[in-house]
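In: predicted model, plus sequence, below.
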Amino acid sequence: MLLLAAVPVVHADDNVTATFSGRLHYDVARFDNDDRGTDERANDDLRAAWLAVSGKFYGFDYKLETEVAGQRPVARDVYVARSFGNTTVTAGQFKQFFTLDDRGSSNHIPAVERSWLAQTLAPTYRLGVGVNGYQQGMFWSGSVYSLESIDAWKTKGRAAGGRAGYAPWREAGHVLHLGAALAHEHYDNPGANGASPLRVQPRVAGYFGDNSRLNLVDFHSGRDVSVDKYGLEVAAVHGGLSLQGEYGGALYDDGQQRARVTSGYLQATWLLTGETRPYDAKAGRFTQLKPAHDSGAWELVARIDHIEGKQWPRDLSADAWTVGVNWYARKHARVMLDWTDTERRDEAANRTLDRTGVLAGRIQLDF
């Protein structure tokens, strides 16, 4: 079935085309719990099962994508777009333009989990209208969007944001990337009148670590909340070595209280088998690796991560370091294995809440 689905369907006059694609991510996690807090339990699950159709329709690009791994389907990219030279206008639901780590597909990120900065600050898939373009190593993008998505309609509000950057070096194996992003979001009545509360609760021990959530921000009184976000990013590629780092934050204000979240990470990868990490200068992001050998490509990964949230009287933080190895068996097949050591702290009380280690793995197929 997947082989048939991967074959593009083209209309006779080429005005209408359709190509099917998808991904399967099967994740597993084993935990090393200390004697503080609630223990995490070993688990495994089909984390992602996406199906999509994309193509052209009389001069317009389109994409319809859904996640079918959960109890009910969830819409991802659902949009139409039109290009005008180096500029593209997109309308519908699409991933918003914020952070280098979030702009890359989960098929291509080098660690099982994204950075905490991407998990907490990136707006991900929202309904809106966006514009993006590129010119001589510069890329830019901006959008106005609703805080609702097709499936999360209880989050009320509106927002605008943008991301821009420059890659003075952008050849294969020789990349320097600089970027920045800003966003302003306005949440209507969080916690009242049918609107969802506004909470920032990253799973610091990974996808299966529900007991290690860190409740950084919580607005549920019904007062409107204004949020200002920023992010700074830098990355470099030299042969098989790539370096990447970001720092960002958000300020929350409902007129009576404020909260602040700051986060940053540093990440390094090293391809042992002669490949170099692919970079798309037009979009300012990393893309899919194609192994140079029939035996596949091997990659080592290391990352340090930090996040802190302050909302009186809370002051909570988390730190983690991750090491991992990836085997790219083919361009569309990968096996990942990470070890992450995490620590949650209550900074106001000057005490460690818990320390949890997690061994996370993934078998990934995409087409």
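Out: Perfect, thanks for sending it. Numbers count the residues shown, from 1 in each chain.

In: C-alpha only now, for contacts and for neighbours.
Out: OK.

In: these two touch, right, residue 31 and residue 358?
Out: Yes. Counting by C-alpha atoms under 8 Å, residue 31 does reach residue 358; the two are 4.5 Å apart.

In: helices of the stretch 101-250 of the chain, residue ranges please.
Out: Using DSSP state H, counting those that start in this stretch, the helices of the stretch 101-250 of the chain run over residues 116-121.

In: what ranges does it have for its strands?
Out: With DSSP state E, counting those that start in this stretch, the ranges of strands along the stretch 101-250 of the chain come out as 125-135, 138-146, 157-171, 174-187, 198-200, 217-219, 225-238, 241-253.

In: for those strands, which one sits closest to residue 311?
Out: strand 217-219 (6.4 Å; C-alpha to C-alpha).

In: what packs against the closest one?
Out: strand 198-200, strand 258-271, strand 297-311 (3 or more C-alpha pairs under 8 Å, 6 or more residues apart in numbering; DSSP states H and E).

In: after the last one comes which helix or strand?
Out: Next in sequence after strand 297-311, counting helices and strands by DSSP states H and E, comes strand 314-330.

In: and here's the other structure:
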Amino acid sequence: METQSKMIEITKTKNSRINEVDFDNLSFGKVCSDHMMICDYKDGKWGTPQVLPYGPMPMEPSSKVFHYGQAVFEGMKAFKDEDGKVWLFRPEQNFNRINISAKRLAIPEFPKEYFFEALETILKLDKDWIKPGKGNSLYIRPFVIGTENGVSASPSSEYRFIIICCPAKAYYSSPVKVTIAQQYSRSADGGVGFAKAAGNYAAQFYPTNLAKEKGYQQVIWTDANTHEYLEECGTMNVFFRVGDKLLTAPTNDRILDGITRKSIIALAEDDGVEVEVRRVAVKEIVEAAKNGELKEVFGAGTAATIVPFLGFDFNEEYYELPKVENSYGSKFKTKLQDIQYNMAEDKFDWRYEVKVD
């Protein structure tokens, strides 16, 4: 059945797949909900967005995305409270960031009204895929790819913006062990580290696999020039608690401007915790671990929320972190999720209600 909203063509699925899904045993990102959005850019403008049943898309082997990597994406989540209301968390930040990423890769920016109309349309149609309760969410993946045919080394003249959704639980089910990078780099000055470009993540896989062979789940990346300063960890921003201070690296053209990161900084400052946003030296953290001042380290990101680290490896020496009662990581995860699930006051105005009924 085809219908039309304010600006979107809608074709509803005839047969929902929701009853085939075991929501208690989800592999992150493996199962997609019933509907997706596609919108094509041709002849210098974006066409009419379409919400369709989720399914494969035919593409030419010569599509530019396959040859020159013109692809950027975002990660968001929808949450359902105990009354069945559906909430997004700071979605305008995601919209702004995907267009910042797109601009860096010479991709045309996507219209704001299309973005939000598409999000709300999909969430209304697939509201039953959003399960209530802390830890449950619908992960939302907007992305855009270059679709022009031809293998000449130039920007695509055609693009497709797509939104798909996946029911999700926690990305990490337990604390992780990490190693500090000394050889490989995630990104470099003047590059695309600040953008959610697909190639950033592909470049991480090989060194991360090497770390996994040694028993570590992720890599804390260091600056490409000297490997002396700590930056990100895997797909997350990273925080260090030294004494009662919380330290995290400043954003720059190598580091993603994480939305969860910004939210934790705001929550910590509101809680009276001193936060230092500055370059954090490897030797500083190693020394703090040796003298007992390093209380905790945790990663922060949309998929992961907040993940505590058990310890870290540097120069073939493993530093185990202490078990801390009332840890900052645990405290701010609770505060963050209470806002996301409409269980606490939202003094920051971060929640965005989606009217699904």
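Out: Noted; the coordinates are in hand. Small disclaimer: the values here were computed from a predicted structure and weren't measured.

In: just the TM-score for the two chains, thanks.
Out: Here the superposed chains carry a TM-score of 0.24, computed using TM-score structural alignment, normalised by the length of structure 2; 165 aligned residues with a C-alpha RMSD of 7.8 Å.

In: could the strands of the stretch 101-250 of structure 1 be laid out in a markdown table, adding mean neighbour count and distance to residue 259 of structure 1?
Out: Output for the strands of the stretch 101-250 of structure 1, formatted as a markdown table (neighbours: other C-alpha atoms under 10 Å; distance: least, C-alpha to C-alpha, whole Å):
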| stretch | mean neighbour count | distance to residue 259 of structure 1 |
| --- | --- | --- |
| strand 125-135 | 21 | 23 |
| strand 138-146 | 22 | 22 |
| strand 157-171 | 20 | 18 |
| strand 174-187 | 21 | 14 |
| strand 198-200 | 18 | 11 |
| strand 217-219 | 20 | 7 |
| strand 225-238 | 21 | 9 |
| strand 241-253 | 20 | 5 |
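
In: TSV for those, including distance to residue 87 of structure 1?
Out: Putting those into TSV (distance: least, C-alpha to C-alpha, whole Å) gives the following:
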stretch	distance to residue 87 of structure 1
strand 125-135	4
strand 138-146	9
strand 157-171	13
strand 174-187	18
strand 198-200	34
strand 217-219	37
strand 225-238	23
strand 241-253	26
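
In: include distance to residue 280 of structure 1 when you put the helices and strands packed on strand 217-219 of structure 1 into TSV, please.
Out: Formatted as TSV, these follow (distance: least, C-alpha to C-alpha, whole Å):
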stretch	distance to residue 280 of structure 1
strand 198-200	31
strand 258-271	17
strand 297-311	20
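
In: nearest to residue 101 of structure 1, out of these?
Out: Here strand 258-271 is closest among those (C-alpha to C-alpha), at 10.1 Å.

In: return the list of helices and strands in contact with the very next helix or strand once past the closest one.
Out: Remark: after strand 258-271 of structure 1, the chain's next helix or strand is strand 279-280, criterion DSSP H and E. Helices and strands touching strand 279-280 of structure 1, by 3+ C-alpha pairs under 8 Å, 6+ apart, are strand 285-286.

In: helices of the stretch 251-357 of structure 2, residue ranges please.
Out: 259-270, 282-291, 328-340.

In: swap in structure 2?
Out: 64-68, 91-104, 112-125, 198-213, 259-270, 282-291, 328-340 (DSSP state H).

In: between these, which gets nearest to residue 312 of structure 2?
Out: That would be helix 282-291 among the helices of structure 2, by C-alpha to C-alpha, at 9.3 Å.

In: who are the packing partners of that closest one?
Out: Partner elements for helix 282-291 of structure 2 (3+ C-alpha pairs under 8 Å, 6+ apart): strand 294-301.
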